[in-house]
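Peer 1: okay, here's the prediction I keep looking at, along with the sequence it came from:
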Amino acid sequence: MTNNSLMLSLLIGLLPLTHIAHAKPYQPALHQPVKLNSLAQQKQYIRQIYAEVNNNLGSYQLTNIDNHGHSTEGGVIKFYTDQNQIRLIEEIYYGETGKYSLQYYFANNDLYFVFEQTVRYNAPISFDTPSLGMEAFDIKKSKIAENRYYFYNGSMIQWLDEDKQSVSPNNSRYINKQNQLLRAVENALRQR
C-alpha cells in the first residue's frame, strides 16, 4: 500500500458518521482486493467498482454537508457509505455562470476513480432575459467538459481528458493533477 492510499484509508476509517438515510436493501460487494498487472485489467476492475457503486447508491448511507464557502451559489459534499466504508464522495459547487462537480469512487477504502464535470452556462443564471448584449440563460446551451481519472494502488494510472484522449503520465500536468486530486479528496474527507 502506498503512502497516499494508506493516508486515505486512515482518514476514511477515523472519521465519524453524521446524518444517515436508508433506501433499498444492500447488495454485497462483487470485489475483493486484487493484484492486476495490465492497464486493461485494472480499468476493467475499476469499471466494475464504478458500476457496483452506482447500482447500489440507494442502499448506502448518505451524509450531506453544506459547503458554502467555496462558490458563489453554494455547494454540497455528499458521502455515501456502506457499513462505515466510503463508497462515493460527491462534491458539487454552484456558481452564477456554471457548476463544478467531482465524484470520488472507493472500494476497500481505496480511491479508484474520479469523475470531474464542469458545466459552463451560456449566460449567468440571473439573466432571464437578454441583457447587456448577452443572451438569456438557457441550460440547454451549456457547455460540458468531463475528465476521467483512474487510480490503482494509490496512484493515477490513466487520465482521459475532455476529448476522451489519454494524457501522458510523463506530462507534468499529469503529476500535478494526480496530486491535486489526492489533496482534494483528503480535504473532502476532513469535512465529514
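Peer 2: Now that the structure is in, tell me what you want to look at. Numbering: from 1, shown residues only.
Peer 1: going by C-alpha atoms from here, please, whenever you check contacts or count neighbours.
Peer 2: Noted.
Peer 1: nearest the middle, which residue of the protein would you pick?
Peer 2: Centroid check for the chain by C-alpha atoms, centre = their mean gives Gln103 as the closest residue, at 1.5 Å.
Peer 1: that residue sits in which helix or strand?
Peer 2: According to DSSP states H and E, Gln103 maps onto strand 98-107.
Peer 1: need the contact partners of that strand.
Peer 2: 49-50, 53, 86-94, 111-121, 124, 185 (C-alpha atoms under 8 Å, 6 or more residues apart in numbering).
Peer 1: tell me which helix or strand comes right after it.
Peer 2: With DSSP H and E, the next secondary element past strand 98-107 is strand 110-120.
Peer 1: show me how far that next one is from its chain's centre.
Peer 2: Chain-centre distance of strand 110-120: 4 Å, with C-alpha atoms, centre = their mean, to the nearest Å.
Peer 1: take a look at this one as well, against the first:
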Amino acid sequence: MKQTFYILTFLLLTSCGQSKSNQTSTTVSDTIVATNNVVRTDTVGLKETFNEEDLPVNEFLTIRLKPIRANFKRINSITNWTSIDTKELSESTEGGEAKFYYQKGQLKKIVTRHYGETFQLLTEYYLLNGQLSFVFEKRHKYNRPLYYDTTAMKENNDTEAFNIDKSEIIEDRSYFENGKLLHQINNQDCGSPFADEYLLEEQKRIITYFDKLIGQKKKK
C-alpha cells in the first residue's frame, strides 16, 4: 500500500459493541477561527501518554509482554529529556510533526502527529535496547470535517455539523519482540487475538513507517 494512503487505512476499522470514544482524554485548543461569522475550533489535540501503565486486557502472552509494558511505563514517565528534536511531516492534508526523544544520546521514543480534515492521528514509538518495542496509535475520528459547520449541514440536508463530542477515539497497541509483532490490541475488537496473517501485514506497515522516520532523522 502506498505510504501516502497509510493514514487513511486506520479509519476503516469497525466497532465491536459500544463506542470506546471516551477512553482517551483530549484537549481542545484555545485557538479558534472565525469563518463566515461562524466560530469553530481549529485544532483538537490528543494527549501524549504520560506516567501511565499498560494494563493487560486478558492473560494472553502476559509473561512475554511484561518487559515491553515495563519499558513503556518507564519511558513515558521520563520528565527530563536530554534533547527533543522536532521535524515537520507533510503526509496528511493538514500537515504534522515528529518528535525524537533522546536520553543521554540514545533515542528512546518517537512521537508523530498527523492532522487531517476528518481525523487526527497520534503515534508513539517506544524503543528497548535500540529496537522497536511498543507502538501506541491513537486516532481521533471526527464525526464531520472540521470546516463542516451548521451552514454546510443545512446545505447538504445533513443532521450533524462538526461536534468534537460526537467524535470517536480508536486505539491500537502493538507489541514487538526482536523485531517481530508479537501481539496487537484494538479498543474495539473485544480483546480477541488477531490472525497471524493480519499481524504480518501490520508488522510490515508499522516497521516500514518507523524505518522511514529513522531515515528522515539521519538525513538531517
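Peer 2: Arrived safely, thanks for sending. All of these numbers come straight from a predicted model, not from anything done at the bench.
Peer 1: spatially nearest residue to the equivalent of Tyr100 of structure 1 over in structure 2 (excluding sequence neighbours)?
Peer 2: For Tyr100 of structure 1, the aligned position in structure 2 is Leu121, judged by TM-score structural alignment. Leaving aside its chain neighbours, Leu121 of structure 2 sits nearest to Arg139 (4.5 Å; criterion: C-alpha to C-alpha, 6 or more residues apart in numbering).
Peer 1: what residue of structure 1 matches up with that neighbour?
Peer 2: Match for Arg139 of structure 2 (TM-score structural alignment): Thr118.
Peer 1: so what's the residue nearest to Leu121 of structure 2 up against?
Peer 2: 10, 119-122, 169-171.
Peer 1: 7 Å instead?
Peer 2: Applying C-alpha atoms under 7 Å, 6 or more residues apart in numbering, we find Arg139 of structure 2 in contact with 119-122, 169-171.
Peer 1: how big is the angle separating the longest helix along structure 2 from strand 119-128?
Peer 2: Scanning structure 2 for the helix with the most residues, using DSSP state H, yields helix 196-219. If you take axes from the mean of the first three to the mean of the last three C-alpha atoms, to 10 degrees, helix 196-219 of structure 2 sits at 80 degrees to strand 119-128.
Peer 1: contacts for stretch 149-157 of structure 1 next, please.
Peer 2: Counting by C-alpha under 7 Å, 6+ apart, residues outside stretch 149-157 of structure 1 touching it are 1-2, 4-5, 111-115, 158-160, 178.
Peer 1: ok, now with 8 Å
Peer 2: With contacts defined as C-alpha under 8 Å, 6+ apart, stretch 149-157 of structure 1 is touched by 1-5, 39, 42-43, 46, 110-115, 158-160, 169, 178.
Peer 1: let me know the helix or strand that the aligned partner of Gln184 of structure 2 in structure 1 is in.
Peer 2: Gln184 of structure 2 maps onto Trp159 in structure 1, with residues paired by TM-score structural alignment. Using DSSP H and E, Trp159 of structure 1 sits in strand 155-160.
Peer 1: just the angle between that strand and strand 110-120, please?
Peer 2: Orientation of strand 155-160 of structure 1 against strand 110-120 (the same axes, to 10 degrees) gives an angle of 30 degrees.
Peer 1: how big's the offset between strand 155-160 of structure 1 and structure 2?
Peer 2: Overlaying structure 2 shows strand 155-160 of structure 1 at a mean distance of 1.0 Å from the equivalent residues (mean C-alpha distance after the TM-score superposition for structure 1).
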